[in-house]
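S.K.: structure, please.
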Amino acid sequence: MSTLDTSGRVIKGWDTSVEEGWDKSISWRTLAISTFSLTLGFCVWFLVSAIAPKLNEIGFQLSASQLYWLAAIPGLSGGCIRLIYMFMPPLIGTRKMVGFTSLLFLIPMAGWGFAVTNPDTPYWWLLVLAAMTGIGGGCFSGYMPSTGYFFPKRMSGTALGLQAGIGNFGVSLIQLMAPWLMGFTLLGIGFVAPQRTQGDTDIWVHNVAFFFIPWAILASILAFVFLKDVPVTANFKQQLDIFGNKNTWILTIIYIMTFGAFSGFSAQYALLVNKTFGAASEFAHTYNPADLPKGATFAFLAPLIGSSVRAAWGPLCDKFGGAIWTFICGVGMTISTIVAGYFLKPSSPDDFWWYLGAMLVMFFFGGLGNAGTFKQMPMILPPRQAGGVIGWTAAIASFGPFFVGIALSSMDAQLFYYCCAGFFAFATALTWIYYARPNAPFPG
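M.R.: All right, here's what the predicted structure looks like:
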């Protein structure tokens, strides 16, 4: 007879290894609310990448290096915060973690909303605000392990794929909505004066930050009212046992290839396009800048594809296993990154379209690999360790925006792409040797 008791804030007798030990309605409700909050979190995390390309148009005077750093700092802070969040689920539970985190989103959103209204805002304060947005990416390492506790292994690919994929959609959402939101005043915040571009056009850059504030408040209310905790507990020391498992380190390398590339190239994409093909490129001297590609116009496409594939591929990972899809991802990412790198020495602005196509292919395979690796972890590791490894790998990979930003500000972009391709090939080889080949030691 089942001992499951769901009447309290902490569920008693929760055990997803037996059918009568878990409640599907609670599991899916938890997935829905935490995914809603996570999507907003990714909007917060990539807020700077959506705003940065417009800063110099509204009176700021920032160099290309300073802009790259601004877009890179959220990756650094997000990764550091993930190292904290990976320990959160067994310590404070799902309900408090999602509820309080949603409220924390308000700080960077309000901060950026007011900062962009004054072009005299000091650069050091912009860097601080950029670091604050890291909370949006950092919570991923708590939300994903927590969700893993609510579903059996046979459904882990679907559940984690949906949460990560829809959550990652926040990257595309903020980049897609930003140009639209900047175009008009919003009801209730019309008292904030618009900024004026160099072309004497009114633009409401602050809208991008202010728009998401009420949604974050709603996410917090939903979490505190409807979420429950499962009886998975462990102190800090107990959770460190994941570092004695070699799969932790192998999967970290692989996830840097998939999510590290997704987050890193997404954050820097608009700035790189502007510098290589757009108004900040050498082509601006011989072409009408208005006719050149604008990074902000296309920035949403890449993460949209990666996120969609990640969400959609979960059921296929449950059916065929995650390892084979991760391997296919690695092959595809290696080839497409080499092709994209080739077009970073353009002979004309028309080369942008080849570059864009190669990047979209790369993001497709990145989404495939993200779904595959998150299916592998619950299959290879016991539940608590799987949660810890999910949090750890996500933390390290989230430094992607920081390292990609630093690399692009300090070295040739084409060389960097070729270096990335070499790393992807190495990670793909590890996937084949340990997980994907026939008779692999750790199939999953």
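
S.K.: going forward, measure contacts and count neighbours with C-alpha atoms only.
M.R.: OK.

S.K.: the strands in the chain, which residues?
M.R.: Taking DSSP state E as the criterion, the chain carries its strands at 195-196, 202-203.

S.K.: do I have it right that Phe87 meets Gln239?
M.R.: Yes: the pair Phe87 / Gln239 is scored as a contact, 7.3 Å apart, by Cα atoms under 8 Å.

S.K.: what about the nearest residue to Pro441 once chain neighbours are set aside, distance to Phe327?
M.R.: Nearest residue to Pro441, sequence neighbours excluded (Cα to Cα, 6 or more residues apart in numbering): Tyr434, at 5.8 Å. Separation of Tyr434 from Phe327 (Cα to Cα, to the nearest Å): 11 Å.

S.K.: of the two, who's got more company?
M.R.: For Tyr434 versus Phe327, the count of surrounding residues by other Cα atoms under 10 Å is larger for Phe327: 26 against 19.

S.K.: what sits against the nearest residue to Ile174 once chain neighbours are set aside?
M.R.: Nearest residue to Ile174, sequence neighbours excluded (Cα to Cα, 6+ apart): Cys43, at 5.2 Å. Cys43 makes contacts with Gly136, Gly170, Val171, Leu173, Ile174, as judged by Cα atoms under 8 Å, 6 or more residues apart in numbering.

S.K.: just put the strands of the chain in a markdown table and tack on distance to Gln385 and mean neighbour count.
M.R.: Conversion of the strands of the chain to a markdown table gives the following (distance: least, Cα to Cα, whole Å; neighbours: other Cα atoms under 10 Å):
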| stretch | distance to Gln385 | mean neighbour count |
| --- | --- | --- |
| strand 195-196 | 50 | 18 |
| strand 202-203 | 48 | 19 |
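
S.K.: using CSV, lay out those together with distance to Pro293.
M.R.: Formatted as CSV, these follow (distance: least, Cα to Cα, whole Å):
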stretch, distance to Pro293
strand 195-196, 22
strand 202-203, 20
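
S.K.: so which of those is nearest Thr158?
M.R.: With Cα to Cα as the criterion, Thr158 lies closest to strand 202-203 of the strands of the chain, at 41.0 Å.

S.K.: quick one: list the elements packing against the closest one.
M.R.: In terms of contacts (3 or more Cα pairs under 8 Å, 6 or more residues apart in numbering; DSSP states H and E), strand 202-203 is packed against strand 195-196.

S.K.: let's see this one next to it:
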Amino acid sequence: MTVTATDSAQSDRTLLDTWNPENEDLWAAGGRRIARRNLVLSILSEHIGFSVWSLWSVLVLFLGPAYHVDAAGKFLLTSVPTLVGSVLRLPYSFAVTRFGGRNWTVFSALILLVPCALAAFLVKPGVSYSTLLVLAAITGVGGGNFASSMTNINAFYPDRLKGWALGLNAGGGNIGVAAVQLVGLAVLAWSGKGHPGLVAGIYLPLIVVAAVGSALYMDNLPNRRAEKGAIREVAKRGDTWIISVLYIGTFGSFIGFGFAFGQVLQVQFKHDFATPIDAAYLTFLGPLLGSLSRPIGGRLADRFGGARVSLATFAAMAVGAAVVLAASRAASLAVFVTGFVLLFVFSGVGNGSVYKMIPGLFADQAEATARRLSGALIGLAGAVGAFGGVLVNLAFRQSFLSTKNGDAAYLTFLVFYALCAALTWAAFLRRRAVVLRHQAV
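M.R.: You can find the predicted model right below:
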């Protein structure tokens, strides 16, 4: 018997109308295929969103003397999109349940055309610094895509696979940070510093492809409704704010370092780089490895528990920060880059493990309630964590303004990671922790 495309679509619609990924019969009957299809398109759209969000981590490399922007001004340009993106994550996470996962993915992709088109035509010598700040702020819309994408995919996968699925979704998106830096490197190598608009322009057709693909092949979940009060409910839980602080340490570090790494290299090791291209050859490595390690963190958390993996991650990140601090004081570029790569890799692992902890916090709730509260917490933690990227860039800005190097910032990061490790142990792993919570995470 031949199964037609119409039959397949009708079967998918039936499954979606009664969607419950915890139902093993539904999952085997086609649920796995539907979830995988939505995951692939979600990763593509989120990947481009991250690239657009990170656009100014590359564009600042083009801002030579003709733009009259000093190092402090460049750190501010990379802070603004991070701030806007963090603020947008909350409304974006709830937009999925209000408008549907497919519908919102299409919209959130198409709106990326605005910052890319503006940057493509307006970034040139003579542009005012205030205009650059506005352009940087508009790219913040790319940061909201993560929250809506993660909330959407969270509803498509059963609890036993959420760590891997969310890690893969986020990791594929995070690679956008490295991808835009490779695009910037290619433009610098091909046309030099005189054409920054090309970096943004390259993404215009890719955005259209992502939007069309999402419109054709993604799905809305008909049985999902926007639940009022979910954010207020999760905000009353102490676990919510602990998870949010931990996410500042992992994702805040990843996105903050992703925006700042190229600038830090150029400012602190300016005598080691003859041109911005030389620094750009190194800047993509950390974000790339950090993105690839995120699904690994999710997989490890599925096996060993999110809290255990997170504790080990923060300990490793503290070591990485110590290596960076020592390398900075010794003026060793090779050790400095090695330490930063460690920070990127373990921040990626921690991103996956911390997010894995979220569904487990609601394991004692009914399935529908757990899904609703998990989605709200994903949005809230994502917003707070992204704000950590702002703090990273501001820490670098203040450190370089005050001491002409980043040592104060590196020491601050080291102390914060140690505190996050202690918080993870105290809240989720100590012997007198609630048994249910211990098992959930």
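
S.K.: what's the longest helix in the second structure?
M.R.: Looking across the second structure with DSSP state H, the single longest helix is helix 367-403.

S.K.: Phe87 and Gln239 of the first structure: who's more crowded?
M.R.: Phe87 (23 against 18).

S.K.: counterpart of Trp353 of the first structure in the second structure?
M.R.: Aligned by TM-score structural alignment, Trp353 of the first structure pairs with Ala334 of the second structure.

S.K.: if I pick Leu391 of the second structure, what's in contact with it?
M.R.: So Leu391 of the second structure contacts Gly256 (Cα under 8 Å, 6+ apart).

S.K.: quick one on the thing from earlier: any shared contact partners between Phe87 and Gln239 of the first structure?
M.R.: Joint contacts of Phe87 of the first structure and Gln239 (Cα under 8 Å, 6+ apart) are Gly388.

S.K.: tilt between the lengthiest helix in the first structure and helix 383-397?
M.R.: The longest helix of the first structure (DSSP H) is helix 351-380. Interaxial angle, helix 351-380 of the first structure versus helix 383-397 (axes from the mean of the first three to the mean of the last three Cα atoms, to 10 degrees): 160 degrees.

S.K.: Val199 of the second structure matches what in the first structure?
M.R.: That one, Val199 of the second structure, aligns with Val208 by TM-score structural alignment.

S.K.: what of Leu343 of the second structure?
M.R.: Looks like Leu343 of the second structure aligns to Met362 there (TM-score structural alignment).

S.K.: its match contacts Ile338, correct?
M.R.: No: when contacts are counted by Cα under 8 Å, Met362 of the first structure is not listed as touching Ile338 (9.9 Å).

S.K.: before we move on, the earlier item: what's the most distant pair in the contacts of Cys43 of the first structure?
M.R.: Gly136 and Leu173 (13.8 Å).

S.K.: you'd agree Phe261 of the second structure is up against Tyr281?
M.R.: No: using Cα under 8 Å, Phe261 of the second structure is not in contact with Tyr281; the gap is 11.6 Å.

S.K.: more crowded one of those two?
M.R.: Shown here are Phe261 of the second structure and Tyr281; by other Cα under 10 Å, Phe261 has more neighbours (24 against 14).

S.K.: next one: the equivalent of the more buried one over in the first structure from Pro383 of the first structure, what distance?
M.R.: Using TM-score structural alignment, the equivalent of Phe261 of the second structure in the first structure is Tyr269. Tyr269 of the first structure is 36 Å from Pro383 of the first structure, where distance means Cα to Cα.

S.K.: how about Ser266 of the first structure?
M.R.: 31 Å.

S.K.: settle it for me: which of Met362 and Ile338 of the first structure has more neighbours?
M.R.: Met362 (30 against 20).

S.K.: how about the contacts made by Pro359 of the second structure?
M.R.: Asp159, Ala370, Arg371, Ser374.

S.K.: what do we get in the first structure for it?
M.R.: Checking TM-score structural alignment: Pro359 of the second structure goes with Pro378.

S.K.: who's more crowded, Ser266 and Pro383 of the first structure?
M.R.: Ser266 (26 against 19).

S.K.: so the more buried one sits against Ala302, correct?
M.R.: Yes: contact criterion Cα under 8 Å: Ser266 of the first structure and Ala302 qualify, at 6.9 Å.

S.K.: just checking, Thr78 of the second structure touches Leu59?
M.R.: No: the pair Thr78 of the second structure / Leu59 is not scored as a contact, 9.4 Å apart, by Cα under 8 Å.

S.K.: ok, these two, which is more surrounded?
M.R.: Legend: neighbour count by other Cα under 10 Å for Thr78 of the second structure and Leu59, higher for Thr78 (30 against 24).

S.K.: how close does the residue nearest to Leu26 of the second structure when sequence neighbours are not counted sit to Asn23 of the second structure?
M.R.: Of all residues not flanking Leu26 of the second structure in the chain, Leu15 sits nearest, at 6.9 Å (Cα to Cα, 6+ apart). Counting by Cα to Cα, the gap from Leu15 of the second structure to Asn23 of the second structure is 11 Å.

S.K.: tell me which of the two has more neighbours.
M.R.: Leu15 (19 against 11).

S.K.: so how far is the longest helix of the second structure from its chain's centroid?
M.R.: Averaging C-alpha positions (Cα atoms, centre = their mean, to the nearest Å) puts helix 367-403 of the second structure 10 Å from its chain's average.
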